[in-house]
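> What would the 3D arrangement of this be:
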Amino acid sequence: MKNTVVGVDNANSVKVAEKLNELLANYQIHYQNLRGLHWNIKGKNFFQLHVKFEEYYVDSQLKIDEIAERILTLAGVPLHTFTDYLEVSKIEVGKNISNDVEAVKLVVAGYNQLLELEREILNLSDDVDDEGTNSMMSDFISEQEKTLWMLNSWLG
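Prediction:
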């Protein structure tokens, strides 16, 4: 049994890196959705949502980098083309959305998809003793659960 430089078994490392690449692809689509919503939002909630979507896409950008670097840490290769992202992601691409409720529903759906994947990765990383990935997923999950609660409260 051979291990990566961080002590995770190579075979297990490949499994985790594959799931992290799936998460990376979904995050990239989620990020681009947030950018588009930030640019195109209209209506009475413009000022509130314009700022909020920027906050979310900046946070997503940081997470994208963390995920890619974790893949590299596990001796994987992060996906890095939009073709790959679109093929792998399960998040709906939001196009020409300017309505506040429709925009927030798209963000909620994106976070729900991310949480589903993060929970899968949390369980997998726990099973293979990959504490670094496990800790990252745990942090992402607790933060996004609160975000989802707030967005759903906004939706009423």
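> When you work out contacts or count neighbours from here on, use the C-alpha atoms and nothing else.
Fine.
> mind listing the strands for this protein?
Counting by DSSP state E, one finds no strands in the chain.
> just the helices in it please.
10-40, 46-73, 82-88, 100-127, 131-155 (DSSP state H).
> another one to check against the first:
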Amino acid sequence: MALNILGLDVQKTEDLVNDLNVLLANFQVYYQNLRGIHWNIKGKGFFELHTKFEELYNDSQIKIDEIAERVLTLGGEPLHTFEDYIANAKVPVGKHISKDEKAVALIVSSISELLKLERTLLDKAGDANDEGTNAMMSDLISEQEKTVWMMNAWLGK
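Take a look at the predicted model:
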């Protein structure tokens, strides 16, 4: 088994880099969704949701950078084109969304897709003994589960 400079199996690391790039692409789509609903939200909940969506997209921007830096740490190159993002997108693309419930439902469905990708990465990182990626996925999952709970509570679910 060949090891890289971090002491991780080369083949397993390449697989993790590919999956991290898929996660990165999906976070970029999620980020654009958040920007769009932030800009276009209308209705009585405008002030509350406009602020919340801005908080979420600012947070996503930080996470996008962290994921890209993890790809680089593992010796890969982060995806960085819209073409790559769309080709790897599992997160639904939100378009023409201005209604509060539809916007919040988009966030829930988007995070649900991100969680699937993150859980796969968590399993693979554990198998590869990659504690850095493992810790990142664990933190993302914990935080996003809470966000889903809060958004579903707002939706009355």
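> TM-score for the pair, please.
Superposed pair, TM-score by TM-score structural alignment, normalised by the length of structure 1: 0.98. Supporting alignment: 156 aligned residues with a CA RMSD of 0.7 Å.
> hmm, back to that, closest one to Asn3 of structure 1 among the helices of structure 1?
Set against Asn3 of structure 1 and scored by CA to CA, these come closest in helix 10-40, at 5.1 Å.
> For the closest one, buried residues please.
For helix 10-40 of structure 1, a neighbour-count test (16 or more other CA atoms under 10 Å) marks 10, 12-38, 40 as buried.
> for stretch 72-87 of structure 2, same thing?
When burial is assessed from 16+ other CA under 10 Å, stretch 72-87 of structure 2 yields the following buried residues: Leu74, Gly75, Gly76, Pro78, Leu79, Tyr85.
> Report the distance from that stretch to the chain centre.
13 Å (CA atoms, centre = their mean, to the nearest Å).
> List the contacts of that stretch.
6, 13-14, 17, 21-22, 24-26, 28-29, 68-69, 71 (CA atoms under 8 Å, 6 or more residues apart in numbering).
> 7 Å instead?
For stretch 72-87 of structure 2, contacts defined as CA atoms under 7 Å, 6 or more residues apart in numbering pick out Thr13, Val17, Asn21, Ala25, Asn26, Gln28, Val29, Ala68, Val71.
> how long is it from one end to the other?
Start-to-end span of stretch 72-87 of structure 2 (CA to CA, to the nearest Å) is 21 Å.
> Structure 1: matching residues for that one?
Following TM-score structural alignment, the aligned partner range for stretch 72-87 of structure 2 in structure 1 is 72-87.
> Please name the nearest non-neighbouring residue to Gly94 of structure 1.
Spatial nearest neighbour of Gly94 of structure 1, excluding adjacent residues (CA to CA, 6 or more residues apart in numbering): Asn33 at 5.6 Å.
> Asn3 of structure 1 too?
Asp9 (4.2 Å).
> tally of neighbours for the aligned partner of that neighbour in structure 2?
Taking TM-score structural alignment for the superposition, Asp9 of structure 1 sits opposite Asp9 in structure 2. By other CA atoms under 10 Å, 16 other residues sit near Asp9 of structure 2.
> pretty sure Asp9 of structure 2 contacts Leu16?
No - counting by CA atoms under 7 Å, Asp9 of structure 2 sits too far from Leu16 to count as a contact (10.5 Å).
> ok, now how distant is Val93 of structure 1 from Gly110 of structure 1?
9 Å.
> These two - which one has more neighbours?
Between Val93 of structure 1 and Gly110, counted using other CA under 10 Å, the more crowded position is Gly110 (22 against 14).
> Who are the contact partners of the residue nearest in space to the middle of structure 2?
In structure 2, the centroid-proximal residue (CA atoms, centre = their mean) is Phe27; its distance is 3.6 Å. Shown in contact with Phe27 of structure 2 (CA under 7 Å, 6+ apart): Ile64.
> any idea how far it is from Val10 of structure 2?
25 Å.
> repeat for Asp65 of structure 2
Applying CA to CA to Asp65 of structure 2 and Val10 of structure 2 gives a distance of 23 Å.
> now swap in Asn40 of structure 2 and tell me
Taking CA to CA, one finds Asn40 of structure 2 at 45 Å from Val10 of structure 2.
> Fine by me, thanks again.
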